[in-house]
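> Please work out how this folds:
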Amino acid sequence: MQNMFHTAYYVVKKEKPFTDFPDLVQLNSRTGSNMTNCYLSDKACLRFTIDIYNVEREQLLSDLKNAGYISVMIDGATDTGNLENEIVYVKFFNKERGVVQSFLGIEDVKHAHADGVLSAVQTVFEKAGLDNWKEKVVFLCADGAAVNLGKRNGVAAKLKEEIGHLLAIHCVAHRLELGLVDSIKENQRLKQLQEVLQYLHQQYHYSPKALRELRMLADAMEEKVLKPTNLKGARWLPYIHKATQILCNSYAIFVAHFEDQVSPERTTRPSPAVMGRAKNILHYLKSHTNVQFMHFLLDTLDFLKALSLQFQQDSLTPGEAVQYIEACLNGLTELCLEPGEQQRKMLADAMNGTYRGVELKNTTTDTLATDRKKITDMLTKHIESRLGDLLSTESIVQTFSALDHNVWPKLDNSDESKEAFVLHGRANIESLCHHYQSILVREGTTVTEVLGVYRLYKIWARMRNGPLRDTLLEILQR
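Down below sits the predicted model:
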């Protein structure tokens, strides 16, 4: 029976249909696994799945009730009936399992205002048997919709009326994408390239004939081509990076296909509308400046995509988020000063005015220095604007850096280093104590006691290497 449960778990984990279950059981039997001859149906897989869910759910709720403090993440969703729902995730520390992040529940939103969303969140916790969840929650994360983070009547504002120490943050991955959207709105070159990428997706997504021709052409040229992707997704930034990467990697194939579409020798002529769009795209793709700009943007998106994926890590800490932001901004500054890897390769391959067999128009030795500076400065401005609260030294999030031994002053035998080490972080810890004063009072702890523990922590942690997360887990799991 254990192998049957494992097979059912695989079906659900890989998002396979339940009807695959009987065939997988038979396959396991043929490879020597000990499988029972009963329960060989999709209905049995459903029952196994429900049993697995109940066991996992029971463990989650038990750990959640024993957790000292929890963080909550909420997000809106629309089901197939076009009805609004609210999804609730929780994150907490368990001594045996470490940091646990899990889906808690989803609930219908009766009214699409802050009270309605908050009521849905309350219902999720009540169904989980956590009526006292507001006593444990210390952190709330949501997207930037006014219903969630509105200063006066948002969900966070209403919760802060009951939970004074609640720290509410707009999802950093979402804010990063909004920073790029702000930049695209301001720059015509970015708008133009976005329109090209959107057209490529529509052309090959809604026309099987066009996609078939593209792949046949790639086979004839002995190259590989991927279907142009949509620019929209759960995390939009990696999608636009992939779309740009596909265009740059398969540049010659796309040009050849559009040339074929506008050729007067073509047997079946496209409609005038398709012909017109194909000519415009072809004109864009044959410009030396535009091709160079595509590769410059790909260099830029490499940094932004990396930052987006780092923001999506379950293990992300506030200190790491700040470090990742600063590293990304430094990368953008490098692109402002000199061309990136993709742009350099493109310029080297197009020295004679031909790039991947395509004769470019308006060939120039200009490396887009002005455009590079304009766009990188604009991106930096909008990223800092969207994520400024994390970078500000006055932010409560920044005060957590007092715990990060990787940024402490180096301690040597000089009096100056000892003084800097002793004083470092003290003001931040006092700020944290002030912010979480209600918790300290409830736990019967004073600021003096917290500072004393912090001094011991600094002595112990200063010899540690590695990320802050590992250091804190080592302490908490003792």
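
> Please make it C-alpha for all contacts and neighbour counts, starting now.
Noted.

> how close does Leu285 sit to Leu197?
Distance of Leu285 to Leu197, computed by Cα to Cα, to the nearest Å: 11 Å.

> What are the boundaries of the helices in the stretch 151-300 of the chain?
Ranges of helices in the stretch 151-300 of the chain, per DSSP state H, counting those that start in this stretch, are 155-162, 172-186, 188-205, 208-220, 236-249, 251-262, 272-285, 288-311.

> structure for this one too, so we can compare:
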Amino acid sequence: MSCTVCKRFKETADKSSVMYKGCSTFRIGTLQSHATNKAHLKCIDRDWEQNPCDEGPMVDAVRQCLLERKEKIMKLFNTAYYVAQKEKPFVEYQHLLDLQKKNGLDIPKHYTSDNACRRFIPFIFETLKKPQLQNIQNARVISVLADGSTDKSTVEQELVYVRYILDGEPVSQFLSIEEVNNGNAQGILQSIEGAFDRYNLMDWKDKLVGFGSDGAAVMIGCRNGVAALLKADIPWLIPIHCVAHRLELAVLRAIQDNEMFKKVKDVLIHIYKQYHFSPKQLREIKLIAAAMDHSMPKPSNLDGARWMPHHHKALKILLASYKPLVAHFEHIVQGRTTTADGIGRANSVLQLLRNYKGVYFCHFLSDVLEVLSILSQQYQKDDLTLSMALQCTENALLSLIALQHRPGEYVQRFLESVNQDGKFEGVELQHYDVNNHFHDIKAAIIDSVRAHISSRMDDIDKGHILQHAKVLDPAEWPLVMDRQQLATFGDHEIESLCDHFNGLLQNLGCDVNQLRYHEWIDLKNYLLRIQARHQGMKVVWKELFSVHKDRFPNILILVEIILVLPLSTSVCERGFSFMKRVKSDWRASLTTEMLRRLLFIAIEGPSLHAFDASLSFDMWLTGGKRRRRYVYGEAESSSDSENDS
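As a prediction, this is how the structure comes out:
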């Protein structure tokens, strides 16, 4: 017995092979070994080149068989992708396949266990990750966003995101999650470097322009923080403390010492504890609310990762269920159905809720937190840029000033609801004075909030390189400029930006003189002519990057640098929410490698409808340690499974 193909191509064949020499033993192991021999496969390729067999009924039948089998396996890949994207455990894979079989779908008999789903995930991850890595590699400049937390297995993890320009718009995408061996700045920096080394992105520091973090000392410390260590190698780097975190700190510092706020906060805590820890009390107030034809949402906790949204939500629930709350606490005091401490807490709540000044302040505080919550939500957008941050900050400050001089939405509704006898929703308010609008209290709170927000945003508004970057936003330009003013407007700021990023601009091949003396004047004239102030810079920059990149080749590099600066790290907080759902108490044994894959699929993966399983299938078919025999099926072995669950 011998191989006729190898005999035909003697110069390519392995002459030491028994199938080339000929053998008299008919053993399947001999055939299998020869079938995977590299020299034999080369002979097969040469034979196919000389005698291609791509026509005929037999070829068509085999091709159809392979296609049908591929479509079946792709159903399994789609199911595995759904499991990963929806953050479900691997055991759900089997149940979903059983459901599909019950609904009449033709599902293969093999690769149907949770181990098969686990083995499909790396191939899905690789096919989805490849385009992202290519985009990062092609990006001229990038910024890094990083934040740390502890997962369910008490492992300290560092989330790493990358921000760059994609199709003319800034995007922040999940890069990796890395274990932190040491919680100091050096250890965190090693984790960030490990994320880039993992994907062979060796030149990332050469094009790094910004570093975003939550403001912890270990991250932005001016001497030994991660930003300081990076800045030692990258002199043009701009470390940025997340504006959403700054806003939280500013507002908390501004009103935490206000006496009225302390009273409102104590009342909100009492109400939450009253109904969170006592099903009996919650049941009673729901009955009272139903009798009054009121809805009664469950009071919420004040604690959380975000201070403002939790306080605002608790305050809105208090105002929406004001009447049932007063009735229930009056019942507690009059009926003496609880402990002395409970009656004391009920009296303290009623003291605020029956007082005109207390109820007025609750509505006023709701107006203030409404403005600040909208600002916080805008700060948390993924596509937040410097011009957008400046604009929404100014809008919020103007809205706060307006609250000093006229009633806000909540206060106006309250004033309209109070009748001439001083009753609000049937409750008589003590110390009612229709002419008292507590201007001193409102002015003190609003002035304090504005002052703290302005002080926290100082590096953007003045005395920082970011202040010069505002010149690229037409919304910051004077409303009226004559020709002479336009000719020299912004020259100092552009020169400062070019000086700061000089090393980077040279590395990117930017002609700084062309930028300063020609393209800047051309860009100013163009932006005024198209009235960019009214179009929105997001639309304008996208058009410039796609249509006019040859007209402004140098100054668009500077624009790209400013657009990728990471003003907010809220995307990292959302990443940790994904991590907590994926690596839950029931999946605490997930390794960091598998967690990394699952997080990327859940965060950056396309919709199930847009997912193309054929790419993952092709990689799976050719990427195994041994040749896939998917036409006939392949027995699954527990030894192939990874130590993940």
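
> Distance to Phe5 of the first structure added to the helices of the stretch 151-300 of the first structure, as a markdown table?
Converted to a markdown table, these look like this (distance: least, Cα to Cα, whole Å):
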| stretch | distance to Phe5 of the first structure |
| --- | --- |
| helix 155-162 | 40 |
| helix 172-186 | 36 |
| helix 188-205 | 39 |
| helix 208-220 | 40 |
| helix 236-249 | 35 |
| helix 251-262 | 47 |
| helix 272-285 | 53 |
| helix 288-311 | 33 |
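
> For Ala369 of the first structure, which of those is the nearest?
helix 288-311 (10.5 Å; Cα to Cα).

> now the angle between helix 188-205 and the closest one, please.
80 degrees (axes from the mean of the first three to the mean of the last three Cα atoms, to 10 degrees).

> any idea which helix or strand comes after helix 288-311 of the first structure?
Counting by DSSP states H and E, the next helix or strand C-terminal to helix 288-311 of the first structure is helix 318-337.

> Next up, the contacts around the counterpart of Leu472 of the second structure in the first structure.
Aligned against the first structure by TM-score structural alignment, Leu472 of the second structure finds its counterpart in Leu403. By Cα atoms under 8 Å, 6 or more residues apart in numbering, the contact list for Leu403 of the first structure reads Gly425, Leu468.

> Try it again at 6 Å.
Contacts for Leu403 of the first structure (Cα atoms under 6 Å, 6 or more residues apart in numbering) come out as none.

> Just send the helices of the stretch 151-300 of the first structure back as a markdown table, with mean neighbour count and distance to Gly444 of the first structure too.
Formatted as a markdown table, the helices of the stretch 151-300 of the first structure follow (neighbours: other Cα atoms under 10 Å; distance: least, Cα to Cα, whole Å):
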| stretch | mean neighbour count | distance to Gly444 of the first structure |
| --- | --- | --- |
| helix 155-162 | 18 | 20 |
| helix 172-186 | 19 | 34 |
| helix 188-205 | 17 | 56 |
| helix 208-220 | 15 | 68 |
| helix 236-249 | 20 | 46 |
| helix 251-262 | 19 | 66 |
| helix 272-285 | 16 | 68 |
| helix 288-311 | 21 | 35 |
